[in-house]
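A.B. asks: next comes the sequence, and after it the predicted model I'd like to discuss.
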Amino acid sequence: MTKEENEQRLAYLKNIVLNMPEVPGSYQFKDETGTIIYVGKAKNLKRRVSSYFLKEVDRFKTKVLVSKIRDISYFTVKTEEDALLLENSLIKKYNPKYNVLLKDGKTYPSIVVTKEYLPRIFKTRNINKKNGTYYGPFPHISAMYNVLDIINRVFKPRRCHFPITREGIAAGKYKTCLEYHLHNCMAPCVGKQSYEDYQENIRQAREVLKGNTRELGDWLYKLMEKNAEMLRFEQAEALKQRYILLREFVAKSEVVSHTITDVDVFSITDDELRKHAFINYIHVTNGTINQSFTYEYKRKLDETDEDLLLTAIPEIRERFGSHAKEVIVPFEMDWKLKDAEFFIPQRGDKKHLLELSEMNGKQYKFDRLKQAEKLNPEQKHTRLMKELQNKLKLSKLPYQIECFDNSNISGTDAVAGCIVYKGMKPSRKDYRKYNIKTVSGPDDYASMQEVVRRRYSRMIEEQTPLPDLIITDGGKGQMEVVREVVEDELKLSIPIAGLAKDDRHRTNELLFGFPPRVIGLKTDSELFHVLTQIQDEVHRYAITFHRDKRSKHALHSELDDIKGIGPKTRDLLLQKLKSVKKIKEADNQLLTDILGTSKGNLVYAHFHPTEPAPAV
């Protein structure tokens, strides 16, 4: 598109905006093919839509959207809630490219009460409202089976699949089945249970599905007492058993407060990159939680948390058929609902409900993250690298991390180790061992400087990739001596961090910067565990190298210093004479008898250098 064509496009769109009314409504952006690419809502259509064409719009994704718009249409409504509902229905109808996406890939089961002559109650994943009334969905399958179990045990709806009719019952077409003999059904199909009694049971089952268990329990208790007063003891006993089962079921539910009757609760949890949001919904009826569900939404235009909640609340309330007059939310909402009010609790039971909703949202986010990382382990490593990058405010992802450690005993057999992690995983082929050459005595700082100088001087010379982050096994002192070499001597710009230990020699803090400062990092977090693994690995590597070197030194024999005498000759001498002392004391004849003339003379001459060489 040329500059002139773009100017004509913007002029056309701005002319539409100028003629828009200043009333609530929904607007639709269309592309060059006439396809709706975005549906929005507004309390003031003219003011909201004109904001898209202001020069100060700086969000990249919004600029992309605006560049795709070729036409604008809109609908006006009377109230803010009508605008919300209209937006919701249009998004469902057209599924616009740039609108928030509800990631509802999994169909959760619901419980249906059919519209048959003798209704059935069972679970289903196929929703067809012509066939019955649906309750749910149930994200937790165990909770759904608990509800079905109490309904089957208490109200005994029929479980057969026959299309039972009034005429069929009157004609005696049906027979009792096994469920009747197992006391799971009271056989309304053969008239052993009256139609009115069966329908009353179904009505009560609906109350359980709606969450009105307390009111139903009170009604059953009063009916039981009434039957007992009228000396109908069998009916009273049956009602008593039903009441007890219902009370046990309610006891297992989350009881919040008997003063809270009908409330919706919404909370929102973001992921680390703010690409997705998890909106948890809790419905409370008569003080008891009877619905809890978390939806995942994908942001398309960097929508705010308020935008997402405003999109989700009407849709979720519609899905669950909620008409609660009070909606608990975590922050102020600019919009209003026609038949409900937003409420932000500060304390008490409603505050507890909001915290419970937030906890469920965070748990859902954690579960989704773990599930994704099981399918793609690299995703976890990338997440940890990004987290470390954000914590340290690094300019690039710390893909290659190197860590150093020294090991010696009073300065003897001094060595150092360097380990390399790539993508948060050990790259053992890149590990390096160093014998300390220029430092005498137990000077850890000087040893560290020697090793760092040798490593990065060689990497510069060989032009191999330098690390994205250096981690020292120590605190401020170790960081400073490494910085002196890396930055002051070698003129390299490599970030340096340190892992400091407490009095019990346990890693307790991450240091970074110049001068070093403590980085806020929970010691029970995954990132902290990975960093301590790096520290433990470099410590293990350096200690193992030091032990190997010390062991070789301890096993060194004076025989190894004799030029021309190899391990086999040495072992033969030790086998015959048992010790180096006896080898030293042996005469030339004995040594030549064991080793032969040439090697025997070499060994004898080594231990008796002042004596003349024996005649050959």
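C.D. replies: Received the coordinates, thanks.
A.B. asks: every contact and neighbour count from this point should use C-alpha atoms.
C.D. replies: OK.
A.B. asks: in this structure Lys549 contacts Ala416, no?
C.D. replies: No - applying Cα atoms under 8 Å as the test, Lys549 and Ala416 come out as separate, 11.6 Å apart.
A.B. asks: of these two, give the one with the bigger neighbour count.
C.D. replies: Each of Lys549 and Ala416 has its neighbours counted (other Cα atoms under 10 Å); Ala416 has more, 27 against 15.
A.B. asks: could you find the closest non-adjacent residue to that one?
C.D. replies: Leaving aside its sequence neighbours, Ala416 sits nearest to Asn406 (Cα to Cα, 6 or more residues apart in numbering; 4.2 Å).
A.B. asks: got the buried residues for the one helix or strand that neighbour maps to?
C.D. replies: Asn406 is part of strand 400-409 when elements are defined by DSSP states H and E. Neighbour-count burial for strand 400-409 flags Gln400, Ile401, Glu402, Cys403, Phe404, Asp405, Asn406, Ser407, Asn408 (criterion: 16 or more other Cα atoms under 10 Å).
A.B. asks: picking that back up, isn't the residue nearest to Ala416 right up against Asp444?
C.D. replies: Yes - at 6.6 Å, Asn406 and Asp444 qualify as touching, with contact defined as Cα under 8 Å.
A.B. asks: next helix or strand past the strand holding Asn406?
C.D. replies: Per DSSP H and E, the helix or strand that comes after strand 400-409 is strand 412-422.
A.B. asks: list the buried ones in that following strand?
C.D. replies: Asp413, Ala414, Val415, Ala416, Gly417, Cys418, Ile419, Val420, Tyr421, Lys422.
A.B. asks: and that strand, what does it pack onto?
C.D. replies: Secondary-structure packing of strand 412-422 (3 or more Cα pairs under 8 Å, 6 or more residues apart in numbering; DSSP states H and E): strand 400-409, strand 432-435, helix 444-462, helix 526-554.
A.B. asks: and Leu308, that one's in a helix?
C.D. replies: Yes - per DSSP: H, G, I helix; E, B strand; the rest coil, Leu308 lies within a helix segment.
A.B. asks: do you know how far it is from Gln199?
C.D. replies: From Leu308 across to Gln199, the span is 42 Å (Cα to Cα, to the nearest Å).
A.B. asks: looking at these two, which is more packed in?
C.D. replies: Higher neighbour count among Leu308 and Gln199: Leu308, with 20 against 15, using other Cα under 10 Å.
A.B. asks: name the nearest residue to Ala83, ignoring sequence neighbours.
C.D. replies: Per Cα to Cα, 6+ apart, closest to Ala83 is Gly25, 4.9 Å.
A.B. asks: here's the one I want to compare it with:
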Amino acid sequence: MTGSQGNGGKAVFDGKAFVAGLSTAPGVYRMYAADDTVLYVGKAGDLRKRVASYFNATPKVTRTMAMIAQIARMETTVTRTEAEALLLENQLIKSLKPRYNVSLRDDKSYPYVLVTSEDWPRIAVHRGPRNVPGRYFGPYPGVTAVRETLNLMQKLFKLRNCEDSVFRNRSRPCLQHQIGRCTAPCVGLVSAPDYADAVRRASMFLDGRSDELTQEVTRDMEAAAEALNFEEAARLRDLLGNMRSMQARQYVDGKVAELDVLAVAMQGSQACVLLLSFRDGRNLGTRAFHPRTNGSDDPAEVLAAFVSQHYAEQPAPREIVLDRAIEDVPLLEQAFSEAGGRRVQIKYNVRGDRARYVDLARRNAEISLATEMSSQAAQNARAESLREMLGLSRPAQRIECFDISHTMGEATVASCVVFDAAGPVRGQYRRYNIAGIEPGDDYAAMHQALTRRFRKAAEARAAEVAAADSGTDPPVTAEGAGILPDVLLIDGGAGQVAQARAVLDTLGITGICLVGVAKGEARKPGDETLLLPDGRALKPGAASPGLQLVQQVRDEAHRFAITGHRGRRQKARTTSRLEDIPGIGPRRRASLLKHFGGLGGLKAAGAEQIAQVEGVNAALAQRIYATLHGLDPGPGAGPD
């Protein structure tokens, strides 16, 4: 059961009076500034006692005193348990982005190993939303660890990794089968039960049940030998040998390790948290995180915030080893154990192998922090150079860039990439599939993409103003939708810039520095011309740090646009083809492709030639021809 209390007065906030009315129950508190921005979100086992600690006479660090001085009002939410308060705190930090909380900033989603749910499952790397039906194993700290795992799975269990469009249209085994890494289910060289058994065993291995799997394979091998099925016994013997040779186990204190080792390094308010992962005894490698400390210079506070937020999003291993003590360890252990359905332990001040891994993680954290700080210094220098070049009052805190990609007008896609002071903000990248324009009309494509982007911003701003006037909460919008950039880069010349200016003027959006990025005659990097809002055209030259930042953002927009265009174009060329024609099953599809040597040959054939393929009558041939050429199949288009 939850409830809330607040103090909306505009005078100096009376903390002691606010504390007097608070509950002693667990919950979450939020501090707000006069402009209604969120200063801090915290959790408490006893709300009254925790909030009171901010307003007593105990000396506090400068950062905390500065935060308290800005409080205009506070709100609290009561929860049933302290573990529930922990979860709510993490959700609010992620959604509200408070000014003084340490927050985990990670633009890259974790890679997983995916085993799909279909008649003939495939195994693949997956990154992003888990919306593909199947089982996800992970997360892994990096894509290298995932690829190594996939390589291992294919050697041991010979599962397919090809895309479904390839799988459905194979007429003979591919190279993966020839080198012994796939059993070729695409052409029926393995039975469905045998393939399903291989998938089950691969899942056991990925689940960390390799000991159980080894025992099962051993029993099956002995049973096959007793039944005088020596061929099957030899196959299982080879599988068992490969499993044992490839299980390069790393033991910690004599046990198979399933743990994460975390260490933090700090210089001032810059921090790096290094994660070293072990699963089923295998070292999966490291991953460096650079959280926003928002002024905190306490390594224990940064590490505690990381542990709380990271494992609220990712499943915790059985053991988490830290390089220093943090607060609320019993609470975190309880929350992670309840979420995972098994006991999770958090340890520090360890010995033996664990101590060596902590030292390794700490040294890697220091190296990663030094690298990040040197690259951040260069990024700051480029931002300052751009500020001087464009005549801005301060370095740009948000840069957006738009680009258009198509092939002779086909599958036009616009991209919008976002950079902040720390670099790319990939979670706010957007692609726009352009439709309803003349093919190849880049001006119309740019106008449509910018209208869709900034119309949402204008609507979000209007909704915020209306909510403020009515005293209600503003509606929830997509992350970044209501935020306007300081600098808007348009990849193109005066025509594209004119489209951007027209869109902004129509929507009544001001305060954005609009810059066109036009390529030079030789299209060489460094030869770009910047078209400024006042009509000037600058050629800073390749040595300009400001132009280097513009190039970095522009190149990222180009990469993101062309990737989306290629995906859209490929989808258009691989869908609505044979698999969508009524009456065409796997056998007829394979016969057609084999007869004509592929989809290109089939598309070049006439309906009469198609009808000559075994199992294809004249009506079906006409349907195939019409579908491949975008024609109306005519009457009788249903399956035979």
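C.D. replies: Yep, that arrived. Keep in mind it's a predicted model, so treat the numbers as computed, not measured.
A.B. asks: who wins for proximity to Gly40 of the first structure among the helices and strands packed on strand 412-422 of the first structure?
C.D. replies: Minimum separation from Gly40 of the first structure across those (Cα to Cα) falls at helix 526-554, 39.7 Å.
A.B. asks: what does the closest one correspond to over in the second structure?
C.D. replies: Alignment note (TM-score structural alignment): helix 526-554 of the first structure is unmatched in the second structure.
A.B. asks: what comes up buried for whichever helix or strand comes after that helix?
C.D. replies: Next along the chain after helix 526-554 of the first structure, taking DSSP H and E as the criterion, comes helix 567-577. For helix 567-577 of the first structure, the neighbour count (16+ other Cα under 10 Å) marks Thr569, Arg570, Leu573, Leu577 as buried.
A.B. asks: and helix 567-577 of the first structure, which stretch of the second structure?
C.D. replies: Taking TM-score structural alignment, helix 567-577 of the first structure hits no residues over in the second structure.
A.B. asks: just how off-centre is that helix within its chain?
C.D. replies: Relative to its parent chain, helix 567-577 of the first structure has a centroid offset of 64 Å by Cα atoms, centre = their mean, to the nearest Å.
A.B. asks: same check on stretch 270-278 of the first structure?
C.D. replies: With Cα atoms, centre = their mean, you get 10 Å for stretch 270-278 of the first structure.
A.B. asks: how long is it end to end?
C.D. replies: Termini of stretch 270-278 of the first structure sit 6 Å apart (Cα to Cα).
A.B. asks: swap in stretch 68-80 of the second structure?
C.D. replies: One end of stretch 68-80 of the second structure sits 27 Å from the other (Cα to Cα).
A.B. asks: sorry, back to before: aligned partner of the residue nearest to Ala416 of the first structure in the second structure?
C.D. replies: Using TM-score structural alignment, Asn406 of the first structure pairs with nothing in the second structure.
A.B. asks: what of Leu84 of the first structure?
C.D. replies: In the second structure, the residue paired with Leu84 of the first structure is Leu86, using TM-score structural alignment.
A.B. asks: surely that match is within a helix?
C.D. replies: Yes - applying three-state DSSP, one finds Leu86 of the second structure inside a helix.
A.B. asks: would you check how far apart it and Ile179 of the second structure are?
C.D. replies: 51 Å.
A.B. asks: looking at the two, which one has more neighbours?
C.D. replies: Comparing Leu86 of the second structure with Ile179 by other Cα under 10 Å, the one with more neighbours is Leu86, at 25 against 9.
A.B. asks: the closest residue to the more buried one other than its chain neighbours: what secondary structure?
C.D. replies: Once flanking residues are discounted, Leu86 of the second structure sits nearest to Lys43: 6.2 Å by Cα to Cα, 6+ apart. Under three-state DSSP, Lys43 of the second structure falls in the strand class.
A.B. asks: so Lys43 of the second structure touches Glu84, yeah?
C.D. replies: No - under the criterion of Cα under 8 Å, Lys43 of the second structure is not in contact with Glu84, lying 9.5 Å apart.
A.B. asks: identify the contacts common to those two.
C.D. replies: In the contact map built from Cα atoms under 8 Å, 6 or more residues apart in numbering, the residues linked to both Lys43 of the second structure and Glu84 are Gly27.
A.B. asks: show me the contacts for the residue nearest to Leu86 of the second structure.
C.D. replies: Pro26, Gly27, Val28, Tyr29, Glu82, Ala85, Leu86, Glu89 are the contacts of Lys43 of the second structure under Cα under 8 Å, 6+ apart.
A.B. asks: same thing but at 10 Å, please
C.D. replies: Neighbouring residues of Lys43 of the second structure by Cα atoms under 10 Å, 6 or more residues apart in numbering: 26-30, 50-51, 76-79, 82-90.
A.B. asks: and the alignment partner in the first structure of it, how far is that from Ser110 of the first structure?
C.D. replies: Matched by TM-score structural alignment, Lys43 of the second structure corresponds to Lys41 in the first structure. Computed with Cα to Cα, the distance linking Lys41 of the first structure and Ser110 of the first structure is 31 Å.
A.B. asks: swap in Glu318 of the first structure?
C.D. replies: 15 Å.
A.B. asks: same question for Val147 of the first structure.
C.D. replies: For Val147 of the first structure relative to Ser110 of the first structure (Cα to Cα), the value is 11 Å.
A.B. asks: out of everything not next to it in sequence, what's closest to Met74 of the second structure?
C.D. replies: Counting by Cα to Cα, 6+ apart, the residue nearest Met74 of the second structure is Met31, at 4.6 Å.
A.B. asks: which residues does that neighbour contact?
C.D. replies: 6, 37-42, 67-68, 70-76, 98-100.
A.B. asks: taking the residues you listed one by one, which sit in strands?
C.D. replies: Gly6, Val38, Leu39, Tyr40, Val41, Gly42, Arg73, Met74, Glu75, Thr76 (DSSP state E).
A.B. asks: surely the fifth one meets Ala305?
C.D. replies: No - with contact defined as Cα atoms under 10 Å, Val41 of the second structure does not reach Ala305; the gap is 11.6 Å.
A.B. asks: more neighbours: which of those two?
C.D. replies: Val41 (24 against 20).
A.B. asks: check contacts around that one.
C.D. replies: Val41 of the second structure neighbours (Cα under 10 Å, 6+ apart): 28-32, 74-76, 88-90, 92-93, 96-101.
A.B. asks: please indicate which of those residues are buried?
C.D. replies: 28-32, 74-76, 88-90, 92-93, 97-101.
A.B. asks: which position in the second structure pairs with Leu65 of the first structure?
C.D. replies: Match for Leu65 of the first structure (TM-score structural alignment): Met67.
A.B. asks: ok, that match - how many residues close by?
C.D. replies: 17.
A.B. asks: repeat that for Cys174 of the second structure.
C.D. replies: That count, for Cys174 of the second structure with other Cα under 10 Å as the rule, works out to 15.
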